[in-house]
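Student: I need the structure of the sequence given here:
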Amino acid sequence: MRGSFTLSLLSAALGASAALTESNLKTHVDVLALGSSFNPVKAAYWTGYPHHRRTPFAVSPDGSTAYLAYLDASGSDVHVEQLDPTTFEATGTTVTVSGGQEAGGLVAHNDGFALLTNEAMPSGTTNAPPSDTPVPVLHRYTNGEQTWKTWLGGPDVHTSDGLSASPDMNGDLVYSESAGLYGAYFVVTDYSGDASGHFGDSIEYVADNGTLVTIAGASSSWGCSHNTGIAFEAADEPPYASICAEDQGAIWLNTKTQGMTNDGVKISNENTTNGASGEPMGGMSGSYSGLARFADSARYIFAWVSRGAIDVTENTWMGDGYTHVNNRTNPRNVALALFSDKYTKVGAQATSTVGAEDGDSQITWVTSGSNDCSNAHVATFGNSSALITWEEISDPICDYLAMGCRGQFAGTYFQQVDADGSKVGDAFSSTDIYVSGDMVTMSDGRICWPYVSMEWDLSQAVYGDDSSEYTKKMSFACMSPNGSSANTTTAATTKASSSASVAATSAAAVTHVAASASTQSVKTTQSVKTTQSAEAVSVSSAAAISVTSA
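Tutor: Got it, this is the predicted structure:
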């Protein structure tokens, strides 16, 4: 979530529109001068394949100010730039959050911002994580000055459930003005208790004054085992809408459960191998702009990448209701799901029937081709339609059952779908525009996001930092819902996606409007040994709301 959003401004104005084309896409190349160097590449877990390093982006409710957060190229200190939401040029003084090790989420307010990051606790802190392992923390700044700082892990948070840290800041930050609460959903590793040494995830809520609030049925200290992807969006009251991918074989809508218990809503069956599930929400430096809410409603849309599922078998370690599957395809395709509210999937859930040959019949596929798809994101145009984006690799080399692929970058694709999930026109692509930060719906109907103008090479792994890739410039792109965007500075290349868009099932969903001016069946083999996680799964809950002082 990028800030406080007004849901009613554009719902009437943004009705059904003509299909999007390259004329709807406008770029602002290298328009924002950064005060410090930024490394735009993040190596993926296990494979080392390049990912875009996330740059969180948010616009204030009154539309007057935007903020962009990025990690210093040194690997320490997160910088937050204030910018004009129309020109995307810098307008204020840069704020530096010293010691931050990743920009994990950003919310804009009329008087400042809130930033989710991870940082080492002060030297001498009792029961701090070992070896200066960073801990998630929420910072609130007002008019350029820190208002409060609230730790979301470490020695004073859910102590009875085990203490946690976040060496990798995968997750997101959202805010609901009606609830007056920030929500943060992020990956954790415990360093005490029964889950010590294992990875899971945590959902924490913080009040406007910086107080950490534990809410029964909404907060969670340990939800999804070895979380492999997060999608999170605000609601009018907690619990906020949440989705997790885990290491046991599924993607869950876990708003109700905050975990992976089988009374949750199973969105998809996914092959899981060596603690991975195909990077469905982007993998390292992903887990943002994957779940969006349609304006003036309680409906949501979710986009992810999947290899599909066949040959459903029992997950004997987890027990009844849990399953394993094989991949349907070697490359990944883009899928979508719709939710009538934060608890309810439109259409059937993924099957848990042992022996079923087809484990993905419930999926609405956006693509169905032989290219590999990754980096899928979604945002909504008011309440009538949504924009789904993803990247493709042509002739992909997919060496791993449940990881990413490598090969020739074939472009970033853009597909409009209506509120029922059906495609509107054909996808088109650009080879010099990427999505590497939050997609924000502006008050005039545009969807805008940041990216680094660079040559994007997906052909091989990256190891260590390459200072030649560092930059002090940030670009922005905006998609207009109607008509053409004048003064386009970088032309998009129109091309039908080789992963041809397919029609979707009915339903509806929603993203917040920022008040701003602005099947083939293929079984694959590999040499990597499959291991199952022998990790207990538990969902924390409290009998009542308890309050911890910030």
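Student: only C-alpha atoms for contact and neighbour calcs from this point on.
Tutor: OK.
Student: what sits against the residue nearest to Ser480 when sequence neighbours are not counted?
Tutor: Counting by CA to CA, 6 or more residues apart in numbering, Arg446 is the residue found nearest to Ser480 once chain neighbours are left out, at 4.5 Å. Contacts for Arg446 (CA atoms under 8 Å, 6 or more residues apart in numbering) come out as Phe381, Cys478, Met479, Ser480, Pro481, Ser518.
Student: most surrounded residue in these?
Tutor: Most neighbours among the contacts of Arg446, by other CA atoms under 10 Å: Phe381, with 35 neighbours.
Student: next, count neighbours for the residue nearest to that residue when sequence neighbours are not counted.
Tutor: Excluding the flanking residues, the one nearest Phe381 by CA to CA, 6+ apart is Gly445, at 6.1 Å. Per other CA under 10 Å, the neighbour tally for Gly445 reads 27.
Student: confirm for me that Gly355 is in contact with Val312.
Tutor: Yes. In this structure, Gly355 is within contact of Val312 by CA atoms under 8 Å, at 5.4 Å.
Student: Val187 against Glu204, yeah?
Tutor: No. Shown here, Val187 and Glu204 do not form a contact pair, counting by CA under 8 Å, at 11.5 Å.
Student: have a look at these two and say which one is more surrounded.
Tutor: Each of Val187 and Glu204 has its neighbours counted (other CA under 10 Å); Val187 has more, 28 against 22.
Student: so the more buried one sits in a strand?
Tutor: Yes. Assessed by DSSP: H, G, I helix; E, B strand; the rest coil, Val187 belongs to a strand.
Student: tell me the contacts of the nearest residue to it once chain neighbours are set aside?
Tutor: Leaving aside its sequence neighbours, Val187 sits nearest to Asp201 (CA to CA, 6+ apart; 4.2 Å). By CA under 8 Å, 6+ apart, the residues touching Asp201 are 185-189, 220-227.
Student: measure Asp201 to Ser220 for me?
Tutor: To Ser220, Asp201 is 8 Å away according to CA to CA, to the nearest Å.
Student: likewise for Gly321?
Tutor: Using CA to CA, Gly321 is found at 22 Å from Ser220.
Student: to compare against the first, here's another:
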Amino acid sequence: MRGTFILFFLSVLCASAAVTESNLKSHVDVLALDHSFNPVKAAYWTGYPHHRRTPFAVSPNGKTAYIAYLDASETDVHVQEVNPTTFKATGTTVTISGGKEAGGLVAHDDGFALLTNEAMPSGTANSPPSDTPVAVLYRYTNGKKTWKTWLGGPGVHTSDGLSASPDMNGDLVYSYTAEKYGAYFVVTDYSGDASGHYGDSVQYVSKTGTLETISGASSSWGCSHNTGIALEVAPNPPFMSICAEDQGAIWLNSKTQGMTNDGVKISNENTTNGASGEPMGGMSGSYSALARFAKTSRYIFAWVSRGAVDITENTWMGDGYTHVTNRTNERNVAISLFTNKYDKVGAQASSVVGAEDGDAQVTWITSGSNDCSNAHAATFSNESALVTWEEISNPTCDYIAMGCRGTFAGSYFQQVSHDGSKMGSAIKSEEIYVAGDMVTISDGRLCWPYVSMTWDLSQAVGWGLTVANTTSMSFACMNLNA
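Tutor: Below is the predicted model:
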């Protein structure tokens, strides 16, 4: 954990100068993996390549880090202990047998907690059909399993409908104040009124592994056909949460845990065929899009959007819900700031039917004809943050609410102030990507994992695009004190 002096020192640095190319450092192929890993996951509907998430976390004392990754066989999640200075392997790799995706990771001084999904044991009464995976939380202490808690399936919010998680799009955080884990993830119900439909769930678990239902914080079903999740810790539940749904908006839903219009509408988005432009990364996304400014109550959120014009009423949902048309064919990077987990800085997105402008509240980080994707945000300190994204030049955007394909034009890294203003110009790299959680290391660096490879965004996975497995992981860091 960073001390007061370090936070003050970093705040001064952030306020005085913007990062440059010299602040970005890479550690290529530094971590040897004990098992093979495939770094690409095909996107929903389009099959376009996405980085397969590799969750990354650092312990509070700053001495230990962990990285989680899915075996190339697509069954078994491996968690490797890592030195947070050298990024080389330490200790012994832990394998969670049967895990289908690495969905979220919390590092403790004595181990880790992992959010994953797996099929329930054969013969389990009222389990999902066809061995459909269910969300589950593991706690390991000193390399040994301490407990395992199912977050869906039989016995979990039974009266609202039983749920499974065939795709582990979600995240995991932990509050040392409340001594609770918060997990936010996509679900599909297999009983009850929502059977066969997709939504999302917020679940809380005590430090001893007890699943707790907390009024005003837990949720069995929140945002319909969730197309993006953002979760960040707060001292006490409910934790800070944001969702993108299939009816036309991105909501700050810390208070509502859903998409009700008494929440805070962050953005109007065109939604078609259950998608809204992959605002928070789509398949294998939903990580490091929302960050807290150090120990303050303030947050920053980053996403990609086509903008919004021509607001019309969403007659199926009723008053207060809207549809919009895309302003642009390509997506640009946007940010939003929050004074606390309930309140947005500035105006909400408009719900005025008939208005031509539905994105006046947006703070844009990019503009232009390139398509942007894979947006993330992380904070250096109380005073500044780093927003990152990827660009495609001459994009082909065949789908009105999905991703695009084209020539990879680089990853970009833009420092922004706590007031949302850009500090200097964006840094470009064609070799470094963001494929795992962006973490503030105790020495002030922002670091994240990625696979060193030729990043091809020109076509769908399997349609001429094949990606080799790897047994090496790279790391990159942005250091204010370079």
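Student: TM-score for these two?
Tutor: For this chain pair, the superposition-based TM-score is 0.98 by TM-score structural alignment, normalised by the length of the second structure; 479 aligned residues with a CA RMSD of 1.1 Å.
Student: follow-up on the earlier one: so Gly355 and Val312 of the first structure - more neighbours on which side?
Tutor: Set Gly355 of the first structure next to Val312 and count neighbours by other CA under 10 Å: Val312 wins out with 23 against 12.
Student: quick one: Ile308 of the first structure and Arg328 touch, right?
Tutor: Careful, residue 308 of the first structure is Gly and not Ile. Yes. Here Gly308 of the first structure reaches Arg328: they are 4.9 Å apart, a contact under CA under 8 Å.
Student: tell me which of the two has more neighbours.
Tutor: Each of Gly308 of the first structure and Arg328 has its neighbours counted (other CA under 10 Å); Gly308 has more, 30 against 24.
Student: which residues does that one contact?
Tutor: Residues near Gly308 of the first structure by CA under 8 Å, 6+ apart: Asn269, Glu270, Asn327, Arg328, Thr329, Arg332, Gly359, Asp360.
Student: likewise Asp358 of the first structure?
Tutor: Shown in contact with Asp358 of the first structure (CA under 8 Å, 6+ apart): Ala309, Ile310, Asp311, Val312.
Student: report the separation between the most centrally placed residue in the second structure and Trp303 of the second structure.
Tutor: Most central in the second structure under CA atoms, centre = their mean is Tyr287, positioned 1.6 Å from the mean C-alpha point. According to CA to CA, Tyr287 of the second structure stands 11 Å off from Trp303 of the second structure.
Student: return every residue with contacts to both of those two.
Tutor: Joint contacts of Tyr287 of the second structure and Trp303 (CA under 8 Å, 6+ apart) are Met280, His376.
Student: give the aligned equivalent of Ser267 of the second structure in the first structure.
Tutor: Matched to the first structure by TM-score structural alignment, Ser267 of the second structure sits across from Ser268.
Student: okay but that match is in contact with Trp252, surely?
Tutor: Yes. If you go by CA under 8 Å, Ser268 of the first structure and Trp252 touch, sitting 7.3 Å apart.
Student: and the two? Which one has more around it.
Tutor: Ranked by neighbour count (other CA under 10 Å), Ser268 of the first structure and Trp252 place Trp252 first, with 28 against 25.
Student: the more buried one in helix, strand or coil?
Tutor: strand.
Student: coming back round to it: now, among the contacts of Asp358 of the first structure, which is nearest to Asp395 of the first structure?
Tutor: Ala309 (21.3 Å; CA to CA).
Student: you'd agree that closest one is up against Val325?
Tutor: Yes. Ala309 of the first structure lies in contact with Val325 (CA under 8 Å); the separation is 5.7 Å.
Student: give the residues shared as contacts by the two.
Tutor: Counting by CA under 8 Å, 6+ apart, the contacts common to Ala309 of the first structure and Val325 are Asn269, Glu270, Asn271, Gly359.
Student: for Thr351 of the first structure, see how far away the first one is.
Tutor: Here the distance between Asn269 of the first structure and Thr351 of the first structure works out to 8 Å (CA to CA).
Student: now do the shared contacts for the two.
Tutor: By CA under 8 Å, 6+ apart, the residues touching both Asn269 of the first structure and Thr351 are Gly359, Asp360.
Student: the more surrounded of those two?
Tutor: Neighbour count, other CA under 10 Å: between Asn269 of the first structure and Thr351, Asn269 has more, with 33 against 20.
Student: what sits against that one?
Tutor: Gly249, Ala250, Ile251, Gly308, Ala309, Thr323, His324, Val325, Ala350, Thr351, Gly359, Asp360.
Student: number of residues surrounding Leu212 of the first structure?
Tutor: Residues lying near Leu212 of the first structure (other CA under 10 Å) number 23.
Student: same thing with the one 5 residues further on?
Tutor: The local packing count at Gly217 of the first structure equals 19, with neighbours defined by other CA under 10 Å.
Student: wait, is it part of a strand?
Tutor: No. Gly217 of the first structure sits outside any strand when classified using three-state DSSP, being coil.
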